[in-house]
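S.K.: Sequence first, then the predicted structure, then my questions.
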Amino acid sequence: MKLKVFYIVVCFSLNYSFSQESYNLKKIDSLKQFILNIQDSTLVGKTNYTIAEYYRKATPLTDSAFYYYHKAEKIFKKLNSKYELALTLYGIAVIQKNEKDFIGSEVSSVEALSLLEPLGETNEIIGSKAFIYNNLGIVFKELEQYDESVKYHTKALKLKERLKGDNKETINISKNNIGNTYKNAKQYGLAIEYYNQILGDEDFIKKNQSMYALVLDNYAHTLYLSNKHKQLPDLYFKALRISDSIEFKGYNSIIINQHIAEYYNDKGNKDLAKYYAYVAKNISEKYHNDDLLKSLLLLSKIEEGDMAAKHLKAYIHLSDSLQKNERTIRNKFARIRFETSQIEQENLQIAKERLWLLVISIVIIIASFLLYLVINQRNKNKELQFIQQQQETNEEIYNLMLSQNEKVEEARTLEKKRISEELHDGVLGRLFGTRLSLDSLNMSSTMEAIKTREQYIIELKTIEEDIRKVSHELNTDFVSGSGFIDIIRTLVETQSTVYNLIYTLEHDDLINWDEVSNKKKIHIYRIIQESLHNIYKHAQATKVSISFKLKNNVIWLTLIDNGAGFDVSKAKSGIGLKNMNSRIKEISGEINITSEKDTGTTVTIQVPLT
């Protein structure tokens, strides 16, 4: 919405600039930048058209105007915007007419009319048709097909008379054009008739002094051509005074000065003829166009001798230059059309390539995504399989521990039975026998009885020692929590035998393994198993030392080998160490590994007791 408001504001200011005939290239640059920032094709087309109109009406940059008209034409054709396309073709037709490409101008004009024909009879369309017919009238006058020129100018006039509002100026322009055509066709009476229609409208000529001077000069020149010199040269000078009063030595005064020079030359007044001819030449040199060409030709007729030859030579040189310039411009127009078409083809090719690139990119992205999903799914499956295997292994270990505990319990039961039998059959029987023997000696006080009692007392001490021994054995077997340690010992013995290792296993009796969760026991078991496997696989060790200690309610597990050692920083990514770290993390523990080359490795693990 903001972009459209910007477009309207700039176009309004440009239209104002046209009426003031001022250059406003900053606004044009804004519109060019505006085109780059919009996606609306209609707005892009209208912006190109506005830029072209500015270049045509307010600057001499004809090729720039044609370029932007052509860009607008391509867009409006794609959008099938007939009215906008017709206006664009009219702009192109005017440029072609000004550059003397009369056939091209005729074709563009006829094409514009064919687009407007089915669009109805609105005021805008009627006005557009009138301008196009007017352009065709000028084209055919330049081609010296005066009947066709009058026909088209008459059509333009009739359409202008149908327009709403005050259209006197544009109506009188058509009448002047018809008068000029009749004048060139040497039908002077008809020409004068149309000029008089304009000159007779006093209100109009008061408001439009510039056109008054132009029509008055045309009227005077027609009188001159028809040999009616009574009002001459007064009418010429009147037209010149009006022209000079509104524009200092302006463009319109060139033609008037040429007509005055022509008049005085015909009357034989060479000095005045030369004066006005040179005035016309000096003004027309600013424009370097057909008016300068006419001035040089006129001077070649007025002057004599070398000066006449000089002006004639300048005339021929300028004529050739203008013709070459016209051909160059026409070729440039053709090149603009060709290059625009070529650019469009290249853009289509680039668009196709971009489309293919986009399709290929999307296919690659989708394929990569699918490949990622497949690989990720495989990794997840492997991870799930690993977790499942871990669970199965943990279950096996747990079952092994349960089985071991059952064996320990069975051993304990047997041991209890053995101790019970030992106490019952051994200690208890001996106590009973000693008690009976002492009872039989209670009534005797002989030396022999005293010695016998002393022996029985010694026997009681021996029995006391036996009881203490049994008590100690009970304390050793059942208080130390040797069940889990027995499982670890079995693991270490089995692995050491397979791996040809000499081992030592130390454990702190203060550790109550019954308080340790099965999860921690399983992970400790697996860590020891993984460590022994790593020692065998990588360390090439012959000895391993394993110890359990309790410090501040934390179990310290230490494994020391005399292997080759390794670089701990490089080995952190190994699967074995990853597994160990993962297990330590699950039981909220810590692991520390130190190793030296050719010395060995020490693994220290800290696990909270509870």
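M.R.: Yep, it's here.
S.K.: hey, let's count contacts and neighbours off CA atoms from now on
M.R.: Noted.
S.K.: Now do the contacts for L384.
M.R.: Residues in contact with L384, defined by C-alpha atoms under 8 Å, 6 or more residues apart in numbering, are absent; none qualify.
S.K.: Beyond the helix or strand encompassing it, next helix or strand please.
M.R.: If you go by DSSP states H and E, L384 is part of helix 305-421. For helix 305-421, the following helix or strand on the C-terminal side (DSSP H and E) is helix 429-441.
S.K.: hmm, back to that, work out the gap between the helix holding L384 and the centre of the chain.
M.R.: Its chain's C-alpha centre lies 14 Å from the corresponding centre of helix 305-421 when counted by C-alpha atoms, centre = their mean, to the nearest Å.
S.K.: go on, stretch 178-193?
M.R.: For stretch 178-193, the distance from its own C-alpha centre to the chain's C-alpha centre is 65 Å (C-alpha atoms, centre = their mean).
S.K.: buried sites along that stretch?
M.R.: Applying a neighbour-count criterion of 16 or more other C-alpha atoms under 10 Å, the buried positions in stretch 178-193 are I178, G179, N180, T181, Y182, K183, N184, A185, Y188, L190, A191, I192.
S.K.: one more structure, for comparison:
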Amino acid sequence: MIICSCQKRTQCNIKDQNNKAKFDKLIVQAHLYSKKTINSDSAFYFFNEAKLLCNPKSDTENYIRILNSMASLQLSHGDYIGSETTLTEAMPYLKYIKKPLLVWDTYMTLGSNYFNTFDFKNALLYYNKALNLKINESKQFSTKTKIGNVLAEEKKYLEALNVFLSLADEIGVLKTSEEYAYLLNNIGFCYFKLDNPEGLTYINEALKIRTNLKNHTGIALSNLTLARYYDENNNSSAAKKFGLIAYSNLNDLQNIEDKQSALKLLIKNSNEDELKKYSMQYIDLIEHLFQIRQEAKNQFARIKYNSKREKEENLKLKTHKSENDLKLEKQKNKNIVSYIIIILSLFLVIILYFYLTSKANKEKIEAAYNSETRISKKLHDELANDIYHTMAFAENKNLSLEENKEQLLNNLDVIYSRTRDISKENYVITTDENYISSLKEMIYGLSTSNISIILNGLDIISWNEINKNKKITVYRVIQELLVNMRKYSDASVVGIDFKIVNKNLHVNYTDNGKGIDTDKMVFKNGLYNVKNRIQKIKGQIEISSAINQGFKVFFKFPL
């Protein structure tokens, strides 16, 4: 829907008719490639080229429409962080848009990015923003459905049920449609989660409608819901039966994420021989999913990087051309030397300005690209080790034993969640009025049943008066310290104290872990990042520790 809207033959406010024709051609090419299941990176490339021809201030609607399409492509390939980054370019211009559908597209894509990265709070925020726009009934239905899905994922099943029931009443005469079947399936899911026996009736009714419609995707999802129902009701044979049906249908549809859910149910409800088979298929599926998503992320990033670099090189060529024109002018006008000197000076200033600006931008682009490559390598290295050990476990252990089966399921969950955790470490940090909530959420998210984290003074700091970059530094430094604590220290209690002294923010971090020998301490990896971040904001840091005496870090910086 988002991509198709970009095909509209809107007028681009570009004076050069050659650019206007080029813009229209790029949009047509992007639209053609976006319809294909392969070569989606070509669609992204043409959208990106068209974006460079648009002035966001004078041609805002086309600019937003293109960014929505690019972000939608990234979302469909699992590049959730990249999709959100693309939409941040659109956010400053949404207030100038008169067509609510464009803003709705932006909010819905943002909500989906947050939903798929398990940030349900922000997903609900943007879905509600989308719902508050002046949109038609079809868009309202889609938005409310998304809100119901978020509530269900948050295990607020009663609230989700009320949303789906109200939507089912609105459908009216369309009670044979896929939309109605989708709602019935979700209603049944919420009912059985609430221990209401009506759940099975709704799920079966949804399956019946989808079977009549010959909707193979819907049939697969209904069978998957039935498998979950019987699994939670301890009917292993029925759970396995419907899980196999769902998995078979999903195999034909190449629906990777739902195949993963079906395999997980089959692993839980299978005997030893089948358990090994499904476990290996699960691991292969995760590796494949990671690979195709990472390839898409890298390709999208490479297109942006190369496009910006080409633009900078063209700018340099134009600058050199201006310099050559100046030399020719000087030869033709030897009798007005003074004017030539003035003009030459002005051009030299312009050249220097563009050179320095271009150099700085290139360094930023290369740094961003290198950062994405580093994150990709980190994901691969850490996942490879977990996958190797899990495969060895599945091959060598007796999986008919309940404890081995449970251990295998736990290992598989760790492999799948590891990619989400690393992505979260590199996610965009909120620095507005929600900063303190975001900081607390990160801190308490790193606590466990064995680790207690005590905060003191955090709420009395006037964070809104502190520079954005310094707030990001505080967030990242504390995150780095807590991650290191969980990996190495075996601490059970962590204390973090915040206070302002003489217009400086003081932060004290302590834990009761096993500590380190500071005389032999080398600043690398996490600790190097901590020290480097503090120094960049003109701060000071002190680290004190000893073996079996805990770990302490004090840092301060001027406000």
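M.R.: Okay, I see it. Nothing here was measured: the structure is a model prediction, and the numbers come from that model.
S.K.: In strands, which of the buried residues of stretch 178-193 of structure 1 fall?
M.R.: Restricting those to those inside strands, with DSSP state E as the criterion, leaves an empty set.
S.K.: and which of those residues is nearest I254 of structure 1?
M.R.: Using C-alpha to C-alpha, N180 is the member of the buried residues of stretch 178-193 of structure 1 that sits closest to I254 of structure 1, with 16.9 Å.
S.K.: who touches the closest one in this structure?
M.R.: Applying C-alpha under 8 Å, 6+ apart to N180 of structure 1 gives the contacts A191, N218.
S.K.: can you check E178 of structure 2 too?
M.R.: With contacts taken as C-alpha under 8 Å, 6+ apart, E178 of structure 2 has the following neighbours: I209, R210, L213, N215, G218.
S.K.: Of those, which qualify as buried by neighbour count?
M.R.: By neighbour count, with 16+ other C-alpha under 10 Å, the contacts of E178 of structure 2 hold I209, R210, G218 as buried.
S.K.: Hmm, the last one is touching R210, no?
M.R.: Spelled out, that is G218 of structure 2. Yes: the pair formed by G218 of structure 2 and R210 meets the contact definition of C-alpha atoms under 8 Å, at 5.9 Å.
S.K.: for the stretch 151-300 of structure 2, what spans make up the strands?
M.R.: Assigned strands in the stretch 151-300 of structure 2: none (criterion: DSSP state E, counting those that start in this stretch).
S.K.: Quick check: end-to-end length of stretch 542-558 of structure 2?
M.R.: Looking at stretch 542-558 of structure 2, the gap from its leading to its trailing residue is 16 Å under the measure C-alpha to C-alpha, to the nearest Å.
S.K.: buried ones in that stretch?
M.R.: Counting neighbours by 16+ other C-alpha under 10 Å, one finds that the buried residues in stretch 542-558 of structure 2 are S544, S545, G550, F551, K552, V553, F554, F555, K556, F557, P558.
S.K.: And stretch 457-472 of structure 1, by the same measure?
M.R.: Under 16+ other C-alpha under 10 Å, the buried positions of stretch 457-472 of structure 1 are L460, I463, D466, I467, V470.
S.K.: measure whatever residue of structure 1 lines up with S307 of structure 2 to E346 of structure 1 for me?
M.R.: Under the alignment by TM-score structural alignment, S307 of structure 2 pairs with T340 in structure 1. Applying C-alpha to C-alpha, one obtains 10 Å for the distance of T340 of structure 1 from E346 of structure 1.
S.K.: who's more crowded, these two?
M.R.: More crowded of T340 of structure 1 and E346, by other C-alpha atoms under 10 Å: T340, with 16 against 12.
S.K.: Do I have it right that Q404 of structure 1 meets R489?
M.R.: No: using C-alpha under 8 Å, Q404 of structure 1 and R489 do not qualify as a contacting pair, with a distance of 11.5 Å.
S.K.: From M280 of structure 2, how far out is the aligned partner of L293 of structure 1 in structure 2?
M.R.: Under the alignment (TM-score structural alignment), L293 of structure 1 pairs with Q260 of structure 2. To M280 of structure 2, Q260 of structure 2 is 12 Å away according to C-alpha to C-alpha.
S.K.: Repeat that for K316 of structure 2.
M.R.: For K316 of structure 2, the distance to M280 of structure 2 - C-alpha to C-alpha - is 53 Å.
S.K.: ditto for D195 of structure 2
M.R.: Taking C-alpha to C-alpha, one finds D195 of structure 2 at 33 Å from M280 of structure 2.
S.K.: So for these two, which sits in the more crowded spot?
M.R.: Comparing D195 of structure 2 with M280 by neighbour count (other C-alpha under 10 Å), the higher total belongs to M280, at 16 against 11.
S.K.: Quick one: map that one onto structure 1.
M.R.: Matched by TM-score structural alignment, M280 of structure 2 corresponds to K313 in structure 1.
S.K.: In this structure N55 of structure 2 contacts I64, no?
M.R.: No: under the criterion of C-alpha under 8 Å, N55 of structure 2 lies out of contact with I64, with a separation of 10.7 Å.
S.K.: Between these two, point out the one with more neighbours.
M.R.: Here N55 of structure 2 and I64 are set side by side on neighbour count (other C-alpha under 10 Å), and the busier one is I64, at 26 against 14.
S.K.: Give me the nearest residue to that one, chain neighbours excluded.
M.R.: Nearest in space to I64 of structure 2, with sequence neighbours left out and distances taken as C-alpha to C-alpha, 6 or more residues apart in numbering, is A90 at 5.8 Å.
S.K.: quick one: the helices in the stretch 301-450 of structure 2?
M.R.: Secondary structure of the stretch 301-450 of structure 2, counting by DSSP state H, counting those that start in this stretch: helices at 337-396, 402-425, 435-445.
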